[in-house]
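Undergrad: I would like the atomic coordinates for the input below:
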Amino acid sequence: EKNQNAYFERVKNKLNYDGLREFAIKNLGDAAAYHNAPGDPNHDIYRDIHARCDTVLKELEDDTEAGAPLIVLAHSMGGHVFADHIWDRQHDQRLTTQRISSCNTIAALMTFGCNIPLFTFAYSFDQILCIANPGTDLPAVLQRQPWWLNFYDKDDVLGYPLENLGIGYKSLADAGGLKDRQINSGSWLSSWNPLSHSGYWRDADFVDEVADMVQSTLDRV
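TA: This next block holds a predicted model:
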């Protein structure tokens, strides 16, 4: 972010559409920086991000009882990051197998303004796989269908539905594990344009869905 801001300060007012350019730099710049670069400590952002995820999950584990259900809210590229985090722990035996820090007590994943599709275009529909249900250590009463809710606004150019992304996502949706929900995100100033991407956090439709998810989970505990 520091590098993005510094660059934008150097070029703003020299080009047209400064507001749109800042939006693009900060969102597309994150995607460009998120990659593995073994041997280059300045660019191994992927490793650093997932180390931070591990730290936060382990802090949650310390603060809760064993097996406590976890509800994950992931906005924008955060949906891609956390899906990667779950995928790595489901496919790499070297990684931790402790409860929450192994992502095995996730009762619900709620993504919004999710741009996972933008990271998949090197692959065909039949090659695109998906994470499995991460709540395998939860009792049956806390396992739900769908366990992944994905919210998007039709005006949000960085938020997309996932059900038809690839064979893995379609299979998950067909089995009831994944559900896309279209909402109208943002205020009257932003709900009809790309700025809706930043409107989910304060949008009543989305907040009500989160509240319902939290309450229904608590009711089952």
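Undergrad: can we go C-alpha only for contacts and neighbour counts from here?
TA: Will do.
Undergrad: Quick test: name the residue nearest the centre of this structure.
TA: Residue closest to the average C-alpha location in the chain (C-alpha atoms, centre = their mean): residue 79, at 1.1 Å.
Undergrad: just checking, what packs against the host helix or strand of that one?
TA: Take DSSP states H and E as the rule and residue 79 turns out to sit in helix 77-91. Judged by 3 or more C-alpha pairs under 8 Å, 6 or more residues apart in numbering; DSSP states H and E, the packing partners of helix 77-91 are helix 45-63, strand 106-112.
Undergrad: what comes up buried for that helix?
TA: Neighbour counts using 16 or more other C-alpha atoms under 10 Å place 77-90 of helix 77-91 among the buried residues.
Undergrad: coming back round to it: mind checking the helices and strands packed on helix 77-91 for the one nearest to residue 150?
TA: Of all the helices and strands packed on helix 77-91, it is strand 106-112 that lies closest to residue 150, at 4.8 Å by C-alpha to C-alpha.
Undergrad: That closest one vs helix 77-91, what angle?
TA: With axes from the mean of the first three to the mean of the last three C-alpha atoms, to 10 degrees defining the directions, strand 106-112 sits at 150 degrees from helix 77-91.
Undergrad: what does the helix holding residue 79 contact?
TA: Residues from elsewhere that reach helix 77-91 (C-alpha atoms under 8 Å, 6 or more residues apart in numbering): 31, 50, 53, 74, 95-97, 102-103, 111-112, 114-116, 130-132, 134.
Undergrad: now do 6 Å
TA: Helix 77-91 is contacted by residues 95, 111, 114, 115, 116, 131 when judged by C-alpha atoms under 6 Å, 6 or more residues apart in numbering.
Undergrad: any chance of these in JSON lines, plus distance to residue 21?
TA: Shown next, in JSON lines, are these (distance: C-alpha to C-alpha, whole Å):
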{"residue": "95", "distance to residue 21": "39"}
{"residue": "111", "distance to residue 21": "25"}
{"residue": "114", "distance to residue 21": "20"}
{"residue": "115", "distance to residue 21": "18"}
{"residue": "116", "distance to residue 21": "21"}
{"residue": "131", "distance to residue 21": "33"}
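Undergrad: Tell me, how many residues neighbour residue 19?
TA: Neighbourhood size, residue 19 [other C-alpha atoms under 10 Å]: 9.
Undergrad: distance of it from residue 194?
TA: Separation of residue 19 from residue 194 (C-alpha to C-alpha, to the nearest Å): 11 Å.
Undergrad: let's see this one next to it:
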Amino acid sequence: MTAVVFIHGTGVREPHLTTLSGRIVSGLATTAPGVRLTVYDWGGCHGAALAASGASIPAAPGAGTGRNTEISSEGDEAEVWARLYDDPSAELAAAATGAARRVTPPGAALPGERPRALLHGLAARGTAGDGRPVPGLAEAAAGLARSPLLGPASDALGQEALAWVLARALTATVTAQQLAADNPLQSVGDERDATVAVLAAYLGAAPSGTGRGPLLRLAGRPLVHLGSRYAVRRRRALTDAAHPAAGDILKYLARGEGMRQGLRELVATLEPPVVLLGHSLGGIIALDTLISGPLPGVEVLMTVGSQGPFLYETGALPSLVHPDPLPAHVPPWLNLYDRRDLLGYAAEPLFPGRARDVATDSRQPFPVAHSAYWTDPAVYRAIGEQLP
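TA: From the prediction side, this is the model:
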């Protein structure tokens, strides 16, 4: 009788492990009746835990020292900027939505004509009003000058307010471009605000203005419950929820030998043939253990939604460095991944002739797709076909 050793993924603990293993037993019964499932509960003995009850988590806002330790309960600018980095034209669109329709008299300047000319001037210069270079400013200003929102927003806002809105849109665009380019150096809020002030002055704002007002807060409202203020205030709860999964990965990469040794000891107690079935980090543990030395009796390796191939390609897999091949003692490898699972990776292109990929489709978005394998009949069919 074939023994299937199920190695669970990150963050899985009881009672959820029992529920999951019961579902796998039921699924295997339809395609591979008679196999016996053994669960390797590495999370219970080797999984990550907050050993000091979360002493490393910073205190709540207002309890520390230094500037701005208390985070305002309303109008938090970090929330607004998070919204603008995601959509630099959000505030401009909010202004344009409130514009009243009007007819421009013959010979009069069209709405947005003056700010458009100023934006073209910035695009030509590529520098802020004080002459300092701002990477990406020329492209941002040229793009904003072409925006169809500029005219309606000019109708709705006075020169002062429009200048600040445009300055924030330009700054947000430049920052978003830097984020997309993975620029590791980003400015602090004071430097960002100084850039906004210089740009606003060039675009017609009074030097003594601040540009803060209802419109600025309006742009940030969609993120009130998703942004940094919410995360900071609930940091302990969020950490408690996330640390088993994130901590398991970090602990394995730093000190994974205990997990691998536990799997070796479990396999040694089983009658062959043995199949290792690993989900997510469980697949990494299974792959790493097999690479590090032969496991007598193990005839097949199965990984489901696993990051092993990705770690190998990036040089992070502890036991094997790209482009070194799989050792000859590693058994046939079946790797399943869902195309919508962003944590599932392909193995066959990296190990041709040694690994076989099967792409599944749970029709679920990520992250649900990462856990939907065990209710997908196609997964159990692929497993059943590969069993000894």
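Undergrad: Could you report the separation of residue 387 of structure 2 from residue 322 of structure 2?
TA: Counting by C-alpha to C-alpha, the separation of residue 387 of structure 2 from residue 322 of structure 2 is 29 Å.
Undergrad: More neighbours: which of these two?
TA: residue 387 (19 against 15).
Undergrad: which residues in structure 1 form strands?
TA: Counting by DSSP state E, the segments of structure 1 that form strands are 70-75, 106-112, 148-152, 178-182.
Undergrad: what span of structure 2 lines up against the first one?
TA: Aligned by TM-score structural alignment, strand 70-75 of structure 1 falls on residues 274-279 of structure 2.
Undergrad: cool, and the longest one?
TA: Using TM-score structural alignment, strand 106-112 of structure 1 corresponds to residues 298-304 of structure 2.
Undergrad: mean shift between the matching stretch and structure 1?
TA: Once fitted to structure 1, stretch 298-304 of structure 2 is off its aligned match by 1.4 Å on average (mean C-alpha distance after the TM-score superposition for structure 1).
Undergrad: Now tell me what touches that stretch from outside.
TA: 274-279, 283, 331-337.
Undergrad: Try it again at 8 Å.
TA: The contact list for stretch 298-304 of structure 2 (C-alpha under 8 Å, 6+ apart) reads 267, 272-280, 282-284, 286-287, 331-337, 344, 373, 383, 386-388.
Undergrad: which among these end up buried?
TA: By 16+ other C-alpha under 10 Å, the contacts of stretch 298-304 of structure 2 give 267, 272-280, 282-284, 286-287, 331-337, 344, 373, 383, 386-387 as buried.
Undergrad: once aligned to structure 1, how far is the match of strand 70-75 of structure 1 on average?
TA: Once the two are superposed, stretch 274-279 of structure 2 sits an average of 1.2 Å from its aligned residues in structure 1 (mean C-alpha distance after the TM-score superposition for structure 1).
Undergrad: before we move on, the earlier item: how about the strands of structure 1 in JSON lines, adding distance to residue 13 of structure 1?
TA: Listed next are the strands of structure 1 as JSON lines, based on distance: least, C-alpha to C-alpha, whole Å:
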{"stretch": "strand 70-75", "distance to residue 13 of structure 1": "30"}
{"stretch": "strand 106-112", "distance to residue 13 of structure 1": "32"}
{"stretch": "strand 148-152", "distance to residue 13 of structure 1": "32"}
{"stretch": "strand 178-182", "distance to residue 13 of structure 1": "36"}
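Undergrad: can you tell which of those strands is closest to residue 219 of structure 1?
TA: Per C-alpha to C-alpha, nearest to residue 219 of structure 1 of the strands of structure 1: strand 106-112, 12.8 Å.
Undergrad: State the pair within the buried residues of helix 77-91 of structure 1 that is farthest apart.
TA: Using C-alpha to C-alpha, the two most remote members of those are 77 and 90, lying 20.1 Å apart.
Undergrad: can you give me the helices for structure 1?
TA: 2-11, 18-33, 45-63, 77-91, 167-174, 204-220 (DSSP state H).
Undergrad: ok and the longest one relative to helix 18-33, angle-wise?
TA: So the one you mean is helix 45-63 of structure 1. Following the same axes, to 10 degrees, one obtains 80 degrees for the angle between helix 45-63 of structure 1 and helix 18-33.
Undergrad: what's helix 45-63 of structure 1 packed up against?
TA: Checked by 3+ C-alpha pairs under 8 Å, 6+ apart, helix 45-63 of structure 1 has helix 77-91 packed alongside it.
Undergrad: same thing with the shortest one?
TA: Secondary structure elements in contact with helix 167-174 of structure 1, counted by 3+ C-alpha pairs under 8 Å, 6+ apart, are strand 178-182.
Undergrad: according to the alignment, the strand it packs on goes to what range in structure 2?
TA: Mapped onto structure 2 using TM-score structural alignment, strand 178-182 of structure 1 spans residues 355-359.
Undergrad: Any chance you could list what contacts that stretch?
TA: Outside stretch 355-359 of structure 2, the residues that reach it (C-alpha under 8 Å, 6+ apart) are 332, 333, 334, 335, 336, 337, 338, 339, 346, 347, 348, 382.
Undergrad: mean deviation of it from structure 1?
TA: Mean deviation for stretch 355-359 of structure 2: 1.0 Å (mean C-alpha distance after the TM-score superposition for structure 1).
Undergrad: Only the buried residues of that stretch, if you could.
TA: For stretch 355-359 of structure 2, by 16+ other C-alpha under 10 Å, it's 355, 356, 357, 358, 359.
Undergrad: From residue 22 of structure 2, how far out is the first one?
TA: In this view, residue 355 of structure 2 and residue 22 of structure 2 are 28 Å apart by C-alpha to C-alpha.
Undergrad: likewise the last one?
TA: Distance of residue 359 of structure 2 to residue 22 of structure 2, given as C-alpha to C-alpha: 24 Å.
Undergrad: among the strands of structure 1, which is nearest residue 215 of structure 1?
TA: Closest among the strands of structure 1, using C-alpha to C-alpha: strand 70-75, at 11.2 Å.
Undergrad: quick check: angle from that closest one to strand 106-112?
TA: Going by the same axes, to 10 degrees, strand 70-75 of structure 1 makes 10 degrees with strand 106-112.
Undergrad: Would you check how far apart the aligned partner of residue 250 of structure 2 in structure 1 and residue 85 of structure 1 are?
TA: Aligned counterpart of residue 250 of structure 2 in structure 1: residue 32 (TM-score structural alignment). Counting by C-alpha to C-alpha, the separation of residue 32 of structure 1 from residue 85 of structure 1 is 18 Å.
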